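Participant: coords please:
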Amino acid sequence: MSGTPSSSMRLAEYKVPGAAGSVPVEVVVYFFGPGQGGSPEANLERWKSQFSNPAGGAVPELVAHETVRGMPYTIAEYRGTYARGMGNGSSADAARPDHILMAVVAETPKGTLFFQCFGPSAAMTTQRAACLSFAKGLTP
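Facilitator: Purely as a prediction, here's the structure:
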């Protein structure tokens, strides 16, 4: 289900319903303009800092690099307690345990697109392939 972006920084946003009564997977697409939004590495570092393991430490980072229709894609995945927000996360009371973020940075000829799919681990595990297919379906 698509919706009106909740921020001017968002190009598009969607919610993919999960099982009845569960939190949906959210899909957000960001575009800041040519040359804007930071490097893939800077974004990966920020996204990783928004996650922690049950002991409060850093989480592993899964990163892959691919070329899709001639464009570089960086695909990263993080699992743990997600304190989503700008900088180093949001307040501790907004932290979401047992979440996954799959982020895709697509470096297009017109500028970099940032795709984020996130939600509870069970729902993201089910929707992971669809989220990745959506990000890779980009036509320059």
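
Participant: make it CA atoms for all contacts and neighbour counts henceforth
Facilitator: Will do.

Participant: so which residues of the protein form helices?
Facilitator: 40-49, 121-136 (DSSP state H).

Participant: can I get the ones you listed in JSON lines with distance to residue 57?
Facilitator: As requested, these are exported to JSON lines (distance: least, Cα to Cα, whole Å):
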{"stretch": "helix 40-49", "distance to residue 57": "10"}
{"stretch": "helix 121-136", "distance to residue 57": "18"}
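
Participant: of those helices, which approaches residue 113 most closely?
Facilitator: Ranking the helices of the chain by proximity to residue 113 (Cα to Cα) places helix 121-136 first, at 9.2 Å.

Participant: packing partners of the closest one?
Facilitator: strand 25-31, strand 96-108, strand 111-120 (3 or more Cα pairs under 8 Å, 6 or more residues apart in numbering; DSSP states H and E).

Participant: among the ones you listed, which is nearest residue 69?
Facilitator: The nearest among those, by Cα to Cα, is strand 96-108 at 9.8 Å.

Participant: show residues contacting that closest one.
Facilitator: 40, 71-83, 112-121, 124, 128, 132, 135, 140 (Cα atoms under 8 Å, 6 or more residues apart in numbering).

Participant: please provide the structure for the following sequence as well, for comparison with the first:
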Amino acid sequence: MTWTAPTEWTVQGERPMRVATYSIPAAKGDLEGGELAVFYFGEGKGGTVEANVKRWVSQFQKADGSPAEKEAKTKQEKLAGFPVTTVDVKGTYTGGGPMMGPSTPKPGFRLIGAIVEGPGGAVFFKLTGPDRTVTGAEKTFRKMLEGMKKK
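Facilitator: Now for the predicted structure:
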């Protein structure tokens, strides 16, 4: 599968387990930008769609420290001819360990993700950052997903 990242996003260097990482510029008023991490593990690898959605959502808490699971939105649809599951969750981003998220909790964050079931296995797109920055990148992210092509 191929896609074209927006020109305003900066490609980062190679990272473990990732096929690509992009920096998203901070929205006005945000102290940091966002990040889109793209993972591909191979056909039949990387866990089920449901397990990944659950793991991503579990990386967020509401302001009172309770799980953000009830507020998370998921949706199944077809984009560019591929089955896609999207997830959207906001709150305090706690991450999922040293390679999966921040070392200190980050309040006011948002994750929009997409798990694309491609012909050679699932590709995982995980965009995280301050809520305003992620909201500002949402349409561009969607456009990128709609432009995916089979290799």
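
Participant: any chance of the helices and strands packed on helix 121-136 of structure 1 in CSV with distance to residue 4 of structure 1 and mean neighbour count as columns?
Facilitator: Formatted as CSV, those follow (distance: least, Cα to Cα, whole Å; neighbours: other Cα atoms under 10 Å):
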stretch, distance to residue 4 of structure 1, mean neighbour count
strand 25-31, 11, 21
strand 96-108, 21, 22
strand 111-120, 16, 23
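
Participant: tabulate those strands (TSV), appending distance to residue 49 of structure 1.
Facilitator: Output for these, formatted as TSV (distance: least, Cα to Cα, whole Å):
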stretch	distance to residue 49 of structure 1
strand 25-31	19
strand 96-108	12
strand 111-120	15
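
Participant: closest one to residue 59 of structure 1 among these?
Facilitator: Of all those, strand 96-108 comes closest under Cα to Cα, at 11.0 Å.

Participant: sorry, back to before: quick one: the helices of structure 1 as a markdown table, columns for mean neighbour count and distance to residue 24 of structure 1 too.
Facilitator: Below are the helices of structure 1 laid out as a markdown table (neighbours: other Cα atoms under 10 Å; distance: least, Cα to Cα, whole Å):
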| stretch | mean neighbour count | distance to residue 24 of structure 1 |
| --- | --- | --- |
| helix 40-49 | 17 | 20 |
| helix 121-136 | 16 | 7 |
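
Participant: if I look at the residue positioned nearest the centre of structure 2, how far off is residue 120 of structure 2?
Facilitator: By Cα atoms, centre = their mean, structure 2 has its centre lying nearest to residue 126, at 1.4 Å. The gap separating residue 126 of structure 2 from residue 120 of structure 2 is 19 Å, by Cα to Cα, to the nearest Å.

Participant: what residue of structure 1 matches up with the residue nearest to the centre of structure 2?
Facilitator: Under the alignment (TM-score structural alignment), residue 126 of structure 2 pairs with residue 116 of structure 1.

Participant: which non-adjacent residue is nearest its match?
Facilitator: Spatially, and ignoring its direct neighbours in sequence, residue 116 of structure 1 is nearest to residue 103 (4.5 Å; Cα to Cα, 6 or more residues apart in numbering).

Participant: alignment lookup: that neighbour to structure 2.
Facilitator: By TM-score structural alignment, residue 103 of structure 1 lines up with residue 113.
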